[in-house]
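Participant: sequence isn't available, so here's the structure alone:
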């Protein structure tokens, strides 16, 4: 990797949907070296080949990383592979985009492994490679606030403030036992945003953000009526990757405006100003 000025970014779930769109944009518009992460060798190889064929001038700036973010050992192996590939360079950012739920029906355990424990384990494994003032973006969902606003005052307060990892993990495990399919997903995304707040306190030199990409036509919401293409789901991600941010651990709406965790905020409405 001859250009030491490149921003090096890891993107999980990079072979499809919003992750795939983001990888293309990072490569061609944001002067990045992209580690496209896929849990499947064949699909990952095809995704990288498609991008290299479309943008041959940038073909040396994308690298496939195999990782199943629901499997701890896979994350450890992926981190070692990236560490070896980086050499003396540092990562600029991690984008925890991989997610399951809703139309991609799965078990409660698999959902938590991917949507909640996966991002935590990715940060733990890749943090030593992040540069000072690096960034971490968790791809959350508007389903998080949509679910949380209907819960008890105590639960709203809990998931709207930072906690220790142990406190958050215990809450999520206990609460997940009582949720339905939509609640499973909404809880996992609310908990992910809370995780971002907690990580911002633990790693104050790194800027953490959790974002809603919007109602985007991906496999996750297949059949739900979403029409916006994946390329429109990267606005808040790229904002939180590259723009100056006035706070750490915040939740951002799909229009790249700060949004609350405890209730919904529609794009285009006033930005959230709370604590």
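Facilitator: Yes, it's here. Only a predicted model underlies this, so the values are computations on that prediction, with no experimental measurement involved.

Participant: when you work out contacts or count neighbours from here on, use the C-alpha atoms and nothing else.
Facilitator: Will do.

Participant: I'd like to know how many residues surround the residue lying closest to residue 258 once chain neighbours are set aside.
Facilitator: Take residue 258 and drop its neighbours on the chain: the residue closest to it by Cα to Cα, 6 or more residues apart in numbering is residue 252, 4.4 Å away. Here the count is done by other Cα atoms under 10 Å, and residue 252 has 29 residues near it.

Participant: what about residue 252, distance to residue 214?
Facilitator: According to Cα to Cα, to the nearest Å, residue 252 stands 10 Å off from residue 214.

Participant: residues touching the lengthiest strand in the chain, excluding its own?
Facilitator: Using DSSP state E to define each element, the chain has its longest strand at strand 130-139. Contact with strand 130-139 is made by 90-98, 119, 192-193, 196, 205-213, 237, 240-241, as judged by Cα atoms under 8 Å, 6 or more residues apart in numbering.

Participant: beyond it, next helix or strand please.
Facilitator: helix 143-148 (DSSP states H and E).

Participant: here comes the other one, which I'd like you to weigh against the first:
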């Protein structure tokens, strides 16, 4: 029960895999690589063990509440709770995807936003005192990407609740189904989902201010992964740097922040940094 525990979701490849690697090298505790697909997850662990690292694997499908509950109970029974939680699992449709906008909106928001809410609902109660949570966002998650000033004002409202934010995210999905989303929300379901992730992180920190728990969102950079069709100029290990920094090195004063790939704190509701990556 005395071991510290770090958990990374969706970690069998890409940035999640690199975050596990980075944590294994420095974290004084147990690092869990979780993945929906058991074979891929175990293969990823085997690859890291060949490097002399020692992550553990546990199957976890963040879209399945039962899977989340099984994982929660396992961690609580064996370790008492979680010290570092990295919510990395996400999807993105390719720019040339043929699925209708309504389908892309519903599926992207379900995995990237609504599943994150349910993951936190299940796992937050077992966060240990002093825990750190890092939610993987994106440069797409900067508030300036939302065209409507009224929506931006609502999303950055200091009194916004999770329920109200979820209602806004559902309004986007409904508008996409009606074909009326573009003027207020823009045309990218991925942008809306990651704006939701960043906004959620801010709300979560406010709700946890009376506890010694830090929640931040991070833009990992434009990384060469399957999600980016390997177009990004950054390696997966470079894309893990800011997350590992927030997990292990950032001062306790860094909480409720939007952190860029180079570890700089960015004003989420201000001007977007010119650096794309």
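Facilitator: All right, it came through fine. What you see is a predicted model; the values in this text were computed from it and never measured.

Participant: which one's the longest helix in structure 1?
Facilitator: Determined from DSSP state H, the single longest helix within structure 1 is helix 181-202.

Participant: mind giving me the packing neighbours of it?
Facilitator: helix 108-112, strand 130-139, helix 143-148, helix 153-159, helix 165-176, strand 207-211, strand 250-252 (3 or more Cα pairs under 8 Å, 6 or more residues apart in numbering; DSSP states H and E).

Participant: show me what contacts the residue with the largest distance to the centre of structure 2?
Facilitator: What lies farthest from the middle of structure 2 is residue 178; by Cα atoms, centre = their mean that is 28.2 Å. Residues counted as contacts of residue 178 of structure 2 (Cα under 8 Å, 6+ apart) are residue 102.

Participant: how near is it to residue 145 of structure 2?
Facilitator: Distance, residue 178 of structure 2 to residue 145 of structure 2, using Cα to Cα: 21 Å.

Participant: again with residue 48 of structure 2
Facilitator: According to Cα to Cα, residue 48 of structure 2 and residue 145 of structure 2 sit 37 Å apart.

Participant: next: residue 203 of structure 2.
Facilitator: From residue 203 of structure 2 to residue 145 of structure 2 the distance is 19 Å (Cα to Cα).

Participant: and the longest helix of structure 1 with helix 165-176, angle?
Facilitator: Inter-element angle recorded for helix 181-202 of structure 1 and helix 165-176: 170 degrees (by axes from the mean of the first three to the mean of the last three Cα atoms, to 10 degrees).

Participant: give me the angle between helix 181-202 of structure 1 and strand 130-139.
Facilitator: Helix 181-202 of structure 1 runs at 160 degrees relative to strand 130-139, counting by the same axes, to 10 degrees.

Participant: who's in contact with the counterpart of residue 86 of structure 2 in structure 1?
Facilitator: Aligned counterpart of residue 86 of structure 2 in structure 1: residue 95 (TM-score structural alignment). By Cα under 8 Å, 6+ apart, the contact set of residue 95 of structure 1 is 9, 10, 11, 12, 136, 137, 138, 139.

Participant: and if we set it to 6 Å?
Facilitator: Applying Cα atoms under 6 Å, 6 or more residues apart in numbering to residue 95 of structure 1 gives the contacts 10, 11, 136, 137.

Participant: what do we get in structure 2 for the last one?
Facilitator: Right, the one you point to is residue 137 of structure 1. Under TM-score structural alignment, residue 137 of structure 1 pairs with residue 134 in structure 2.

Participant: what do you get for residue 45 of structure 1?
Facilitator: Taking TM-score structural alignment, the alignment pairs residue 45 of structure 1 with residue 42 from structure 2.

Participant: and its match, how close does it get to residue 101 of structure 2?
Facilitator: With distances taken as Cα to Cα, residue 42 of structure 2 is found 35 Å from residue 101 of structure 2.

Participant: do the same with residue 128 of structure 2
Facilitator: As judged by Cα to Cα, residue 128 of structure 2 and residue 101 of structure 2 stand 40 Å apart.

Participant: map residue 67 of structure 1 onto structure 2.
Facilitator: By TM-score structural alignment, residue 67 of structure 1 lines up with residue 60 in structure 2.

Participant: who are the contact partners of residue 126 of structure 1?
Facilitator: Neighbour list for residue 126 of structure 1: residue 79 [criterion: Cα under 6 Å, 6+ apart].

Participant: map it across to structure 2 for me.
Facilitator: Under TM-score structural alignment, residue 126 of structure 1 pairs with residue 123 in structure 2.

Participant: and residue 158 of structure 1, by the same measure?
Facilitator: So residue 158 of structure 1 corresponds to residue 154, using TM-score structural alignment.

Participant: neighbours of the nearest residue to its match once chain neighbours are set aside, how many?
Facilitator: Nearest residue to residue 154 of structure 2 in three dimensions, chain neighbours excluded: residue 160, at 7.3 Å (Cα to Cα, 6+ apart). Close neighbours of residue 160 of structure 2, defined as other Cα under 10 Å, add up to 16.

Participant: how close does residue 160 of structure 2 sit to residue 117 of structure 2?
Facilitator: When distance is defined by Cα to Cα, residue 160 of structure 2 is 15 Å away from residue 117 of structure 2.

Participant: could you do residue 101 of structure 2 as well?
Facilitator: Distance, residue 101 of structure 2 to residue 117 of structure 2, by Cα to Cα: 23 Å.

Participant: what do you get for residue 53 of structure 2?
Facilitator: Applying Cα to Cα, the value for residue 53 of structure 2 to residue 117 of structure 2 is 31 Å.

Participant: repeat that for residue 84 of structure 2.
Facilitator: Using Cα to Cα, residue 84 of structure 2 is found at 17 Å from residue 117 of structure 2.

Participant: pick out whichever of these two has more residues nearby.
Facilitator: residue 84 (26 against 19).
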